[in-house]
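> can you look at this prediction? I've put the sequence above it.
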Amino acid sequence: MLNKKNLGYLILIVFLGIVLFVAIKASPIPVDSVTAQYAPMQVTAEEEGKTRVIDRYVVTAPVDAYMQRINLHEGDSIQKGQTLVTLEPVASSVLDPRSRAQADATLGATAELEKIIQQIGLAAKADKELADINFQRNVQLRQQKVVSQNDLDTAKAEKQRTAAVYRASQFGGIFTRFLTQMSRAALDYENSRQSKEDNHRFKVASLTSGKILKMGDKSERLVKRGAVLMEIGDIEQLEVETDVLSTLAVKLKPGMSVEILRWGGGQPLQGEVRRIEPYGFTKISALGVEEQRVKVILSISTEYSARKQLGHGYRVEARFILWQADKVLQIPNSALFRDNNASQQWAVYVIKGNTLHKRSLKIGQRNNLMAEVLEGLEEGEQLVTYLANELQDGVKIEKR
């Protein structure tokens, strides 16, 4: 049995516990708050990539020859028809009857192919000019709201398609002229050898304008037939090659907008997805994890004058815009939590006066920072942005 002294102590302890509980219950919990509001929103994904010239031309030695020193350097501008290297064929490079017949046949075939591609190029140029005119017309009509956005997008796609076809026809013409020149050079050498013109030399000229991207040894030396002497390309015509996770690749489609970041300039460059390759490959990440990745090729739409410093093989980062909207009711991701009592739905603590009220939400798109609210919240309502264990429905709070 409790004596009167112990009973007094027990009553005192219970009383102090009640007082302490009421004091803790009555003291408000400081919280950080945020207001739900409408604002633009994007859902993006970023990957590293590197630039590359769209069409690169590799200059090779047409025959075994003694090459004179090349007085050019990487980055030098080259004009179409400019002499790149002077070669003096060595006597060991002889065309046997079979090789000579093959060279004659190749020369005749490439000459005819040049004529065909020239006509294809004229047709592609006409299609490109017509598509350019039609696109400009649709831009004006769209401003007047005469045509739909879909008509304008179709005209833009046709403009890009015809430009690509025209560029491909030009590349095909350059390639066939290269084959013609190589065959003619071999035959010219054989003819000069047979006529005992031992000091015969010939010059390899550039078939396109651009800049020297890469060079081999520039010193005088013997070169074998097919040896790479240099690479030439138009530095203004750049694209970006990046590899993305296969789970991201399935969300991409040609024409999707892309921002090219951290390339060294002040402003991001604009571009779009040009091609998603159908073949994936395995890559080991920096953490040693095997990843399935897919190559994605991006075009750059920003004018060359704004990216003159960007060259071939430069590192960039691509931000793929997977979804965007101009007006979205959104809240920070840090305000969301899973409600265990409501089928794991998303929920937040809404602030009404100085009291918290738990409310379930329906969430749409999410990015790294913000979440789109579809149902359950209105603009201007305040909620707790950083959650703590002591927060619960009905708790008294004070905003910091």
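Now that the structure is in, tell me what you want to look at. Numbering: from 1, shown residues only.
> only C-alpha atoms for contact and neighbour calcs from this point on.
Will do.
> check which element follows the strand or helix carrying F175 along the chain.
Under the criterion of DSSP states H and E, F175 resides in helix 149-194. Going down the chain from helix 149-194, the next helix or strand is strand 202-205, by DSSP H and E.
> list the buried ones in that following strand?
Neighbour-count burial for strand 202-205 flags V204, A205 (criterion: 16 or more other Cα atoms under 10 Å).
> what's in contact with that strand?
Contact partners of strand 202-205, identified using Cα atoms under 8 Å, 6 or more residues apart in numbering, comprise K80, G81, Q82, T83, L84, V85, T86, L87, E88, A185.
> another structure for you, compare them:
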Amino acid sequence: MKILKYILIAVFVLGALFAAAFFIKSNSKSPITFKTESPFKTNIEQKTVATGKVVPEEEIEVKPQVTGIIEKIFVEEGKEVRSGDLIAKIKVVPNEQSLNGARGRVRNAEITLRNAKIDFDRNKDIFDKGVISQQDFQNIQLRYDQAKQELQNARNDLQIIRQGSTGGAQAITNIRASVSGTILEIPVEEGDQVIQSNNFNAGTTVATIADMKKMIFEGKVDEGEVGKLQVGMPLKVSLGAIEDQEFEAKLKFIAPKGNEEQGAVQFRIEGDVYLEENFYVRAGYSANASLVLDKKEDVLAIKEALLQFDKETNEPYVEISTGDQTFERRDIKTGISDGVNIEVLEGLVEGDKIKVWNQTEPKKKEGEDDDEAGEEVAD
């Protein structure tokens, strides 16, 4: 009986040891079987994207030369006009103080002319009798002619203040287009008061005109990329309002001074956009411009997601397969990147197998154990 008892105890101990060994072996196995990928040859373009909008190259603001009230507007926004076309009519409302001063100057000129005429008539009779010299008479005649001219000038000034011009009796001034193009905006309405453009006042804008066939891209780039740009570089401009269409453009301006926006320094850029006739582009469309900063063809590359970085030196490295699910670290040197693929300068060859290190453990299906789930990620 004692021998049987010892045999049972031995079997129990051996079973426990076997179960413990199986449990340790099962848990020592990684739940993830890592995939591997190899380097490949490809073309890489390093790009940057500038956000902005498409606007006309030139926008001309039409302003009145007299102060008054808009009596009638003859055009609408979006209408094509030619240089000289009538845009609006202004009814002049004279300033009361200026009007009163102009009337006073006219009366003074009339008084001066009347006295000059009396003096001229009296001295003409004396000159005809030979009492005064010809030079004295010419001086008197000069004052008379100047008085007549002064009265004419005063009357013209009064008419300008009343009517806006000396060309007619009607108190209306025409506003005409100064260039050919499209009416972009009419910020005034009939009945609005407008102020003339002069040396001390920019004046009221009656209409804005632009040539919609000459459009430019206005955008901003970060200071970290502006140093790589050069005037004349090609751009690809895509518009938010026109899907699946890119327009060719050429960089023509890079701002010499940047502006800080939300903690980053941004530099303004401009590029001529080459429009296609079958697309109508409106002023102010939001746009993105893609610029190629660097390009390399047929270079050795890997997916950028395969890279790992040393915590202390921040240098890139990858893990290379040396056997069945065994890997070793290998430091590499990288070149340009397009955000998906990155050029490899040193450290790898095409046949290397690189660990896809950022895999996640697959979700177990109902009734599936860890070994079965791990096999789904096998190479």
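Received it, and whenever you're ready, just let me know what you need. What you are looking at is a predicted structure, and each value in this text was computed from that prediction instead of being measured.
> any idea what the TM-score comes out to?
The TM-score (TM-score structural alignment, normalised by the length of structure 2) is 0.65; 296 aligned residues with a Cα RMSD of 3.8 Å.
> how far away is R52 of structure 1 from S77 of structure 1?
Relative to S77 of structure 1, R52 of structure 1 is positioned 17 Å away (criterion: Cα to Cα, to the nearest Å).
> what about the two, which has more around it?
Neighbour count, other Cα atoms under 10 Å: between R52 of structure 1 and S77, R52 has more, with 21 against 16.
> ok, the equivalent of that one over in structure 2 - contacts?
Aligning on TM-score structural alignment places R52 of structure 1 opposite V55 in structure 2. With contact taken as Cα under 8 Å, 6+ apart, V55 of structure 2 is in contact with M215, I216, F217, E218, R282, A283, G284, Y285.
> find the nearest non-adjacent residue to the equivalent of S92 of structure 1 over in structure 2, please.
S92 of structure 1 maps onto N95 in structure 2 when the alignment is built from TM-score structural alignment. Once flanking residues are discounted, N95 of structure 2 sits nearest to I161: 7.5 Å by Cα to Cα, 6 or more residues apart in numbering.
> what's the answer for T44 of structure 1, then?
Setting aside the residues directly before and after it, T44 of structure 1 is nearest to I321 in space (Cα to Cα, 6+ apart), at 4.6 Å.
> what does that neighbour correspond to in structure 2?
Under TM-score structural alignment, I321 of structure 1 pairs with V292 in structure 2.
> do Q37 of structure 1 as well
Aligned partner of Q37 of structure 1 by TM-score structural alignment: F40.
> which of the contacts of strand 202-205 of structure 1 are buried? Put it as a PyMOL command.
With 16+ other Cα under 10 Å as the criterion, this PyMOL line picks the buried residues out of these:
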select buried, resi 84+85+86+87+88+185
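> which one of the contacts of strand 202-205 of structure 1 is nearest I276 of structure 1?
I276 of structure 1 lies nearest to K80 out of the contacts of strand 202-205 of structure 1, by Cα to Cα, at 32.9 Å.
> check whether the equivalent of that closest one over in structure 2 sits in a helix, strand or coil.
Matched by TM-score structural alignment, K80 of structure 1 corresponds to S83 in structure 2. Under DSSP: H, G, I helix; E, B strand; the rest coil, S83 of structure 2 falls in the coil class.
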